[in-house]
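Asks: Sequence below, structure please.
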Amino acid sequence: MSTDDVAVGAIVRYPRTGTTGRVVRVEEIDGRNYAELDSTGLYYRVDELISADRAAGNVERKERSLEDYLQEHQELKAQLEEVWEKGTDRSCEGGG
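Replies: Now for the predicted structure:
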């Protein structure tokens, strides 16, 4: 994303962490341009941001109920417990 594409009010995404937000300020610091996002209050290098329009692509969101999230949480918890029981000998050995 070029510096010209980043303007106050633009919605952008920082792909390394998936952080998305609206640009509230653009500043030059030590010769580089940074954009402050409203979602975190942090500055991100403009050349590492992508437009949220491009990031969204073909992503479709479906409505999910609280029960759906609870069910998914319980399934993941059960999977993690199973992996822990079968996949480790519960020792705390360190390498070296």
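Asks: alpha carbons only for contacts and neighbour counts from here, please
Replies: OK.
Asks: Do a quick rundown of the helices in the protein.
Replies: Listed in chain order, the helices of the chain (DSSP state H) span residues 52-56, 66-87.
Asks: Columns mean neighbour count and distance to L42 on top of these, output as JSON lines?
Replies: Output for the helices of the chain, formatted as JSON lines (neighbours: other Cα atoms under 10 Å; distance: least, Cα to Cα, whole Å):
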{"stretch": "helix 52-56", "mean neighbour count": "13", "distance to L42": "17"}
{"stretch": "helix 66-87", "mean neighbour count": "11", "distance to L42": "29"}
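Asks: Second chain to compare with the first, below:
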Amino acid sequence: MEPIETSDIDGHPLEIGMVVRYLNTGTLGEIIDIKEDDEGTWGLLDTTDLYYRVDTLKVSGEKVGKRGEKEYSASDVKDYLLSQDEETSSGNLENVYQSTGGG
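Replies: Sure thing, here's the model as predicted:
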């Protein structure tokens, strides 16, 4: 059986093993199968075990961990922690002790 030649919404070629994003929900996954039927061409994502029409997929440069977890680099983590530190040291705690409701 010959491999199916297909492309994503932007015309980039799709192959088994590529990481893609499903545009309607943002689901990220690796293509583990490609099939065609009367309704179109479909890519099976490893993270959901569901087939998606290839015209709703977009090639992604992101890495996928187990079951769709995004892998973060050390730099990503450092940037996140620095941004959290800046927020807490700014002294803006008005949302932390907000009282609501009444008695």
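Asks: TM between them?
Replies: After superposition, the two chains reach a TM-score (TM-score structural alignment, normalised by the length of structure 1) of 0.53; 75 aligned residues with a Cα RMSD of 3.9 Å.
Asks: before we move on, back to that, for the helices of structure 1, could you give me TSV that also reports distance to R13 of structure 1?
Replies: What follows is these, written out as TSV (distance: least, Cα to Cα, whole Å):
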stretch	distance to R13 of structure 1
helix 52-56	5
helix 66-87	25
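Asks: out of those, nearest to V23 of structure 1?
Replies: Shortest distance between V23 of structure 1 and the helices of structure 1, using Cα to Cα, is found for helix 52-56: 11.2 Å.
Asks: Any chance you could list what contacts the closest one?
Replies: Residues from elsewhere that reach helix 52-56 of structure 1 (Cα atoms under 8 Å, 6 or more residues apart in numbering): I11, V12, R13, T20.
Asks: Which residue in structure 1 aligns with L45 of structure 2?
Replies: Aligned against structure 1 by TM-score structural alignment, L45 of structure 2 finds its counterpart in L37.
Asks: these two touch, right, that match and R45?
Replies: No. In this structure, L37 of structure 1 sits apart from R45 without contact. The criterion is Cα atoms under 8 Å, and the distance is 10.9 Å.
Asks: what touches both of those two?
Replies: By Cα under 8 Å, 6+ apart, L37 of structure 1 and R45 have no common neighbours.
Asks: For the residue mapped onto S60 of structure 2 from structure 1, which non-adjacent residue is closest in space?
Replies: Matched to structure 1 by TM-score structural alignment, S60 of structure 2 sits across from A52. Excluding its sequence neighbours, the residue lying closest to A52 of structure 1 (Cα to Cα, 6 or more residues apart in numbering) is V12, at 4.6 Å.
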